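Participant: Give me coordinates for this.
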Amino acid sequence: MSGHLRPIKLDSYKPLRELVCENIRQAIIDGTFSPGERLMEIQLADEMGVSRTPVREAIRKLELEGFVVMIPRRGTYVADISIKDINEVYEIRTSLDVLAAGLAAERINDDELETLQRLLVEIGQHIEENNMDKIVEVDIAFHDVLYQASRNERLRNIINNLREQITVIRGRSMMYPGRLADTMEEHRALVDSIAARDVERAQNAARIHLENAEHTLLKDMVESHNEKKNKE
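Facilitator: Got it, this is the predicted structure:
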């Protein structure tokens, strides 16, 4: 196991098992742990400076989220996301985001609209600084405001339940060359259509954004597969 996890700092209000879970999840998302790599509880615990119990609890949660696979008598491995997984996630998320964008165009208030515009500026700044962690963090905040503006609590709950499955693939799509610039333009088009209270244009902007993100991710997977195959 080649990963190097950050030691856990016990200065948070969150339970230890949640901090451990977030640490391992982020290492999987940013590629510190590769698909198919085995995760050893003892080594993970040593790296983070914790006991095996919160690590074991974290791994169970990550299995439910689809980040790891536990194989009896063999151990725990980082899950390898398939094209089928991506298609299913994006089918669901596209439908939800299109609905949320249309509702937001009808129901957003001035403060939320101003927040969306401010977050767009922040994302642009982080792109210039090439700070991927901050880009993902602000992108999540951007979409949270959009979902809030839909004024549909059940829709927000469904999207939140899907959040972790979205997060694991969001970062990989964004890191593809040229994708960040395209994302900025797609976000800007979405905000402009919502500001104009144009429901149909907002829905179309959300659909285009998600379709482009999925296309980019699939292209990256194919290229990575071909590169790996050429090295064999």
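
Participant: use CA for all of it now, contacts and neighbours both
Facilitator: OK.

Participant: And what about residue 70, helix, strand or coil?
Facilitator: strand (DSSP: H, G, I helix; E, B strand; the rest coil).

Participant: can you pull the contacts of the residue most central in space within the chain?
Facilitator: Taking CA atoms, centre = their mean, the centroid of the chain lies closest to residue 167, which sits 1.6 Å from it. Contact analysis of residue 167 by CA atoms under 8 Å, 6 or more residues apart in numbering lists residue 29.

Participant: now residue 133
Facilitator: Going by CA under 8 Å, 6+ apart, the list of residues near residue 133 is empty.

Participant: The longest helix seen in the chain: which residues count as buried?
Facilitator: When the chain is parsed with DSSP state H, its longest helix is helix 199-231. Neighbour counts over helix 199-231 (16 or more other CA atoms under 10 Å) mark 199, 201-210, 212-214, 216-218, 220-221 as buried.

Participant: what helix or strand does the residue nearest to the centre of the chain sit in?
Facilitator: helix 153-174 (DSSP states H and E).

Participant: Would you tell me what the next helix or strand after that helix is?
Facilitator: Remark: after helix 153-174, the chain's next helix or strand is helix 179-195, criterion DSSP H and E.

Participant: The structure of the following sequence is requested for comparison with the preceding one:
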Amino acid sequence: MRHSRDAAHVRPSLETEIASAIQEGILDGEWQPGDRLVEMELAQKFGVSQGTIRGALKYLQADGLVEHRPRRGNFVIAVSEEDIRDISLMRDILESAAAQLATERITDAGRARLAEVVEEMRRASNNRQRRHLLELDLRFHRTVVEIAQSKLLQDMYKRLEGPALLFLLLADGFYEEPQTIVDLHEPLLAAICSGDSARAHELARRHTDQDAIRLTDPSANGPAV
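Facilitator: Sure, this is the predicted structure:
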């Protein structure tokens, strides 16, 4: 029985490790939006059981990055123009609300956490680590949501993270220089840390709106301002 408990304890960490590896593959383009994720193939690729793959895919389903279709299997979510507008709308609502709440509830520890993420973004930009920069972009907003200290907001944002990550991946092509992404977050960091709720609210939603316009309107050009 002790062995069974130990196995049960280890298994979730293995599943999350595999889930992270699959997510990285999606971000690297190994699996495209709409691609089917076949459990047997993934089990062979990662050298684990299909049960472990099934558990890993459930994590990605919870994050909204993978969808399960009855009798068909698991697929990387596909993002249509309508989806882009919906994701943008939900990011606007949740991220701007979180930024506004964070200005009221942030502590010195919270300021340090946000500053650390932005500093890591600078390093990723300098090293031209674009994929890591996208992950840090999402981590920044996730941290703001956590600082806002609203469980409902956190639960709602958790479901949005997978689609939001694909949204960021699609929008990345509009930023020739990765430093532009850092430049968009530094004023938001300053507004939240200084307690300027109105400016934090506005900045949190501005570049999401601009990205959505560019993704659905090919005639729109230039970085978000």
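
Participant: Mind telling me the TM-score for this superposition?
Facilitator: Here the superposed chains carry a TM-score of 0.76, computed using TM-score structural alignment, normalised by the length of structure 2; 209 aligned residues with a CA RMSD of 2.9 Å.

Participant: on that earlier part again, what's the counterpart of the residue nearest to the centre of structure 1 in structure 2?
Facilitator: Mapped onto structure 2 by TM-score structural alignment, residue 167 of structure 1 lines up with residue 165.

Participant: And for the equivalent of residue 85 of structure 2 over in structure 1, the neighbour number?
Facilitator: Mapped onto structure 1 by TM-score structural alignment, residue 85 of structure 2 lines up with residue 87. Residue 87 of structure 1: 14 surrounding residues under other CA atoms under 10 Å.

Participant: how much space is there between residue 87 of structure 1 and residue 93 of structure 1?
Facilitator: Applying CA to CA, to the nearest Å, the value for residue 87 of structure 1 to residue 93 of structure 1 is 10 Å.

Participant: Please report how far residue 25 of structure 2 lies from residue 76 of structure 2.
Facilitator: Here residue 25 of structure 2 is placed at a distance of 11 Å from residue 76 of structure 2 (CA to CA).

Participant: quick one: which of the two has more around it?
Facilitator: A direct count of neighbours by other CA under 10 Å for residue 25 of structure 2 and residue 76 places residue 76 higher, at 24 against 13.

Participant: Contact partners for the closest residue to the more buried one other than its chain neighbours?
Facilitator: When the adjacent residues along the chain are set aside, residue 76 of structure 2 lies closest to residue 66, with 4.6 Å between them (CA to CA, 6 or more residues apart in numbering). The contact partners of residue 66 of structure 2, taken as CA under 8 Å, 6+ apart, are 57, 60, 74, 75, 76, 77, 162.

Participant: Quick check: the gap between the residue lying closest to residue 128 of structure 2 once chain neighbours are set aside and residue 122 of structure 2.
Facilitator: Residue nearest to residue 128 of structure 2 in three dimensions, not counting chain neighbours: residue 178, with 6.7 Å by CA to CA, 6+ apart. As judged by CA to CA, residue 178 of structure 2 and residue 122 of structure 2 stand 9 Å apart.

Participant: Pick out whichever of these two has more residues nearby.
Facilitator: Using other CA under 10 Å, the more surrounded residue of residue 178 of structure 2 and residue 122 is residue 178, with 22 against 19.

Participant: Please look at that one and residue 134 and confirm they touch.
Facilitator: No. Between residue 178 of structure 2 and residue 134 there is no contact under CA atoms under 8 Å: 9.6 Å.

Participant: Check the gap between the aligned residue in structure 2 for residue 124 of structure 1 and residue 133 of structure 2 for me.
Facilitator: Counting by TM-score structural alignment, residue 124 of structure 1 lines up with residue 122 in structure 2. Per CA to CA, residue 122 of structure 2 is found 9 Å from residue 133 of structure 2.

Participant: cool, and residue 216 of structure 2?
Facilitator: 23 Å.

Participant: Kindly report the same for residue 3 of structure 2.
Facilitator: On the measure of CA to CA, residue 3 of structure 2 and residue 133 of structure 2 end up 40 Å apart.

Participant: the more surrounded of those two?
Facilitator: Ranked by neighbour count (other CA under 10 Å), residue 3 of structure 2 and residue 133 place residue 133 first, with 25 against 8.

Participant: what residue of structure 1 takes the place of the more buried one?
Facilitator: Match for residue 133 of structure 2 (TM-score structural alignment): residue 135.

Participant: I figured its match was touching residue 119, is that so?
Facilitator: No. Counting by CA under 8 Å, residue 135 of structure 1 does not reach residue 119; the two are 10.1 Å apart.

Participant: Translate residue 198 of structure 1 into the numbering of structure 2.
Facilitator: In structure 2, residue 198 of structure 1 lands on residue 196 (TM-score structural alignment).

Participant: which residues does its match contact?
Facilitator: Residue 196 of structure 2 neighbours (CA under 8 Å, 6+ apart): residue 103.

Participant: circling back: list residues touching both of residue 25 and residue 76 of structure 2?
Facilitator: By CA under 8 Å, 6+ apart, the residues touching both residue 25 of structure 2 and residue 76 are residue 31.

Participant: Residue 43 of structure 1 maps to what in structure 2?
Facilitator: Using TM-score structural alignment, residue 43 of structure 1 sits opposite residue 41 in structure 2.

Participant: Am I right that that match is in a strand?
Facilitator: No. Per three-state DSSP, residue 41 of structure 2 lies outside any strand segment and is helix.

Participant: average offset between the one helix or strand the match of residue 124 of structure 1 maps to and structure 1?
Facilitator: Element membership of residue 122 of structure 2 [criterion: DSSP H and E] is helix 108-126. Here the mean offset of helix 108-126 of structure 2 against structure 1 after fitting is 1.8 Å, by mean CA distance after the TM-score superposition for structure 1.
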